[in-house]
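Participant: here you go, sequence then predicted model.
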Amino acid sequence: MTASGDHATGGPGRWWGGVVYPECAKEPEEPGAQDASDLADTFCRLGNAVISPREVDPARVAMNADSLAAVDDFILSALADSAASGAALAVVRRGQLVRLRGYGRLDWDPDASPVTPSSIFDMASLTKVVGTTSAVVILIQRGLISLDDRVVDHLDWWDEGDPAKSRVTIRQLLLHRAGLPPFRRFFLEMEGRAAYEDAIGALPLDHPPGERTVYSDIGLMTAAFIVETVTGMALDDFLRAEVWRPLGMADTNFTPDPALWDRVATTELDEDYRGLHVHGIAHDENAYAIGGVAGHAGLFSSARDLAVFAQMMLDRGAAAPCVADAASGLPCHRPRFAPVSIFGQGWVDRITRRQSPESTRALGWDTPSARSSAGDYFSARSFGHTGYTGTSLWIDPTQQLAVVLLTNRVNPTRDNRKHIPLRRGVHDRVARAIMDTPPRLREGPPEPGRR
């Protein structure tokens, strides 16, 4: 399968090549045999995967090694069936990395770099939770906004197109209950933040606020506008200062530097809008047109960074000091020399619980539906989110388990749907690898109505 040279041209990236990873040592090195500062960026090849030597023996956290090997085989089989050109996986249990590896390549081009734990993927809608929701909660903790503030308390232009919008609250934005449409193809007519503010301000609601749940990009775009207005900072600058840098998530940002494009997965062959094979810039057209930094999409990150974020969520908003050594197995990219607190006591639980029997939605986050991308064995208390490009993050606090699965399934076309069984299959197989508290098929409240 290839997308190169057929139609659209002019993608901004190119493959520099030359990366060859050594075969992994047959016997693990003694703890301390490698300098800790080297291991964050040290990888080796094991079969058809590129892995981190920071993975621990699965038995250490009561997981079955053979079952996890079956996860590897399942992913490789899906890639061979064109689910994506490549994938990255992180599996964390009880604070230990049992999987941190990459499969396939960053593009169908045979010269493309292999996927590694440091490969950078377009997060798409994971931006909504890892980025925008985090920023909103930080401002609430500081008393700068509240969930029940009206949007117009902070954005006086927001209700220009519909007086009913004056009743919409920040809580309703995060719950996708503001009455907004799912999206609009603004990018065909405009670019830049000012133009988007004018268009969103003039947009009428589809439904009265609070009446129904309709997943909306526009709601999270609006939440980001609030963050930027209240802080006086661009969303990416605020998140870098308050989340990425304190946690040591050095791969995570909007608009990756072109020097990093050899590590960035290619997304769609965009013939209709940009006329290029999208690489190193936001796949989402509205995120691209607004300037690359948006509340609903546009974030880029890696499996190793999202493992750090997931562990912070499992630790209820805090992160312990860490170094990227072989002995601890703790998710860690750049060292943390002191404890870090991102969310205060009770906030992780508050934003990740289903808020209504009418919907699976939590505050920003989602919870499992009957046919969830989390599969059938993550508990009803699990929370997560997916991204249109083929990314997902699911966390099950009852099992102290997190799974990061990153793919570029939209390469070369968004019509590819093979990532759907891939996601479910990976999560089911990971969950069934647990030996000490084997999960059961998920039971929960009656399935709410969803879009």
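Facilitator: Structure received. Numbering: from 1, shown residues only.
Participant: can we go C-alpha only for contacts and neighbour counts from here?
Facilitator: Noted.
Participant: now do the helices in this protein.
Facilitator: For the chain, the helices defined by DSSP state H occupy 36-39, 65-80, 126, 134-141, 170-175, 193-201, 217-231, 235-239, 245-247, 285-290, 303-314, 347-352, 419-432.
Participant: please compare the first structure with the one that follows:
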Amino acid sequence: MGRTILAAVALLSVTALAGSATASPGNANGHFDRPQRGFAPSETVLRDGSPADVGLDPAPIDAALQQIAAWTEKTPGREHPMYAGAVSLLVHDGVVVRRDAVGHEVRYSDGEGTELPADQQEPMRADTIFDVASISKLFTSIAALQLVDDGAVRLDAPVAEYLPEFGVNGKQAITVEQLLTHTSGLQAEAQLWKLPPEQRIPSIMQLTPEHPPGTNYTYSDPNMITLGVLVQRITGEPLDRVVAERITGPLGMRDTGYNPPAAELHRVAATEFQADPPRGMVRGKVHDENAWSLGGVAGQAGVFSTADDLATLGQALLNGGTYAGNRILSEDGVTRMLTDFNGDFPGNAHGLGFELDQRWYMAGLSAPHTAGHTGYTGTSLVIDPLSRSVAVLLTNRVHPSREWGSNNQARQALAQGMARALAVRPEFGSESWSADRPGTLTTDPLGPVSGPVQVTYSAFVDVQRDADGVDPLLLESSVDGTTWQPVAVRADGPGAPEGAQEQLAGSGHRSWWQVRGSVAAEPGEQVRLRWRYAPDDQYTGRGVNVDGILAADRDATLLDGELQADRLHPEGWISTDR
């Protein structure tokens, strides 16, 4: 009962998501600092357009796509290309603003990276079909939530109520919700492919949890394998048929499903050359060994899809579960997917199916209800309700070997390109000062002053704040221009930290803060001020903006940044109207 109450409270905290859109379509078009409330209009369907059509700056997107293209070859610090090829697709406000394909579907002949002759290599296409790996978990989750909508399954019910054979070895109390949020206590992996076929699913049913249910977060394939079996048991249909009839069919996702037909093999990106098990170069069959051992259809992996199809799924969820007149999930169901049920496990925010607020691949699009998932083969899907944006990156990074490394930098680059393309409207006048990399904004000497200097300004802060590191914005002062001291400030506004702070950080609120601080100074001294942005090197947000700078002592205004912009000296900062 306690867990159910917590879930209800979590849902109440985002009632704006569950309601119909109250703002007119496009009223926040192209803006990062005007977060949308509610779902997009249900009639929104994807159409092609340009960044300019929806108020986006194309330059950050173009820069991201150039970098993604560069990673198809060796780059400094990498022994191998990051991936053989990639397809990127970006959506904002229902408009597909970029669709880009680079590199190759097939490039190598073996696991050592021997390149095929040029005439046997196959170029990547915008409609290339990818093994999306763990993004498959979203389809299983939606299928399960459809059963919740139908009243056939209860989230707080023990899984054993639907799968009696599961209720052994300490699993009797594991609930459906805990499978969806990876809090069941089950281990991360199982090696079903090493077992005889008749033992594979029974071995999942016989697992003993590593932790008591609800006490630990462990991202677990057995959770989703079990959920897939549950869907099949309740519907009486194979999982692939359920997904086709209840999700991909209604949404018109023609290129999405399990075990792609041989006629489409020429459009399928190759994955890994596998020696154990001895599968050779895998193409058109699921890469995940467990899903492969289950005939290519499993709750945790097995789905193949295209960038356009995944964008359609993303828009359907932004619309509140409907697309082109076909509803696949209730608004309540979508809200549950976008609501964090894992508040007890900081850093592992998770809705029912979706990961939430994961800056490591969502970059500047990250926010409490930004939803997404990645796939081991090199895929990612990010859905940002606040800006009504979707970012899809599909790569075959395991071609020819998983040992060639991660493509997280590319995931970050695409999401950050979209975030930077969205405008942050100046709080005052026509421009504000902006930084998305380390730098300083320094004033001329101010004074001689009559005493302490009061400083006020507006700050837009979208920078990381967590236990692993902070991207801080600092206000500092100096009387000699060499030695700088932090100035404690107080910020007011949505998401602002409470009390005096020597650095400002925060993300997801997407609102301007009003900031004030006091600089100790003796009469007759001259004071310099500087704003310093010191981002973490690994995971950055959209960055920071400062506007409306005023500095005064008890007798006079010492600096009005709107009227005296020439007295501010940027290094790494720019003056921008967005």
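Facilitator: Structure's in. What do you need? Note that the structure is a prediction, hence the values are computed from the model and not measured.
Participant: ok, back up a step: next, format the helices of structure 1 as a markdown table and append distance to Pro181 of structure 1.
Facilitator: As requested, these are arranged in a markdown table below (distance: least, C-alpha to C-alpha, whole Å):
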| stretch | distance to Pro181 of structure 1 |
| --- | --- |
| helix 36-39 | 46 |
| helix 65-80 | 34 |
| helix 126 | 19 |
| helix 134-141 | 21 |
| helix 170-175 | 12 |
| helix 193-201 | 11 |
| helix 217-231 | 7 |
| helix 235-239 | 23 |
| helix 245-247 | 34 |
| helix 285-290 | 14 |
| helix 303-314 | 29 |
| helix 347-352 | 23 |
| helix 419-432 | 24 |
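Participant: winner for burial among these?
Facilitator: Among the helices of structure 1, helix 126 has the highest mean neighbour count (mean count of other C-alpha atoms under 10 Å), at a mean of 28.
Participant: that one aligns to what range in structure 2?
Facilitator: Mapped onto structure 2 using TM-score structural alignment, helix 126 of structure 1 spans residues 135.
Participant: who's in contact with Ala265 of structure 1?
Facilitator: 106-107, 119-122, 279-280, 408 (C-alpha atoms under 8 Å, 6 or more residues apart in numbering).
Participant: and Gln121 of structure 2, what's its match in structure 1?
Facilitator: Structural alignment (TM-score structural alignment) places Gln121 of structure 2 against Ala112 in structure 1.
Participant: for Val390 of structure 2, same thing?
Facilitator: Structural alignment places Val390 of structure 2 opposite Ala402 in structure 1 (criterion: TM-score structural alignment).
Participant: hmm, back to that, what about the match of Gln121 of structure 2, distance to Phe183 of structure 1?
Facilitator: In this view, Ala112 of structure 1 and Phe183 of structure 1 are 33 Å apart by C-alpha to C-alpha, to the nearest Å.
Participant: tell me which of the two has more neighbours.
Facilitator: Under the criterion of other C-alpha atoms under 10 Å, the comparison of Ala112 of structure 1 against Phe183 puts Ala112 first, with 23 against 12.
Participant: wait, that one sits on Arg105?
Facilitator: Yes. Using C-alpha atoms under 8 Å, Ala112 of structure 1 is in contact with Arg105, at 6.0 Å.
Participant: just to revisit the earlier point, give me the distance between the match of Gln121 of structure 2 and Arg423 of structure 1.
Facilitator: For Ala112 of structure 1, the distance to Arg423 of structure 1 - C-alpha to C-alpha - is 24 Å.
Participant: cool, Leu68 of structure 1 as well?
Facilitator: 15 Å.
Participant: can you check Leu174 of structure 1 too?
Facilitator: Distance, Leu174 of structure 1 to Arg423 of structure 1, using C-alpha to C-alpha: 24 Å.
Participant: quick one: contacts of the biggest strand by length in structure 2?
Facilitator: As far as residue count goes, and with DSSP state E defining each element, the longest strand of structure 2 is strand 95-106. Contacts of strand 95-106 of structure 2 from elsewhere in the structure, counted by C-alpha under 8 Å, 6+ apart, are 46-51, 54, 65, 69, 72, 84-91, 121-126, 128, 267-270, 396, 399.
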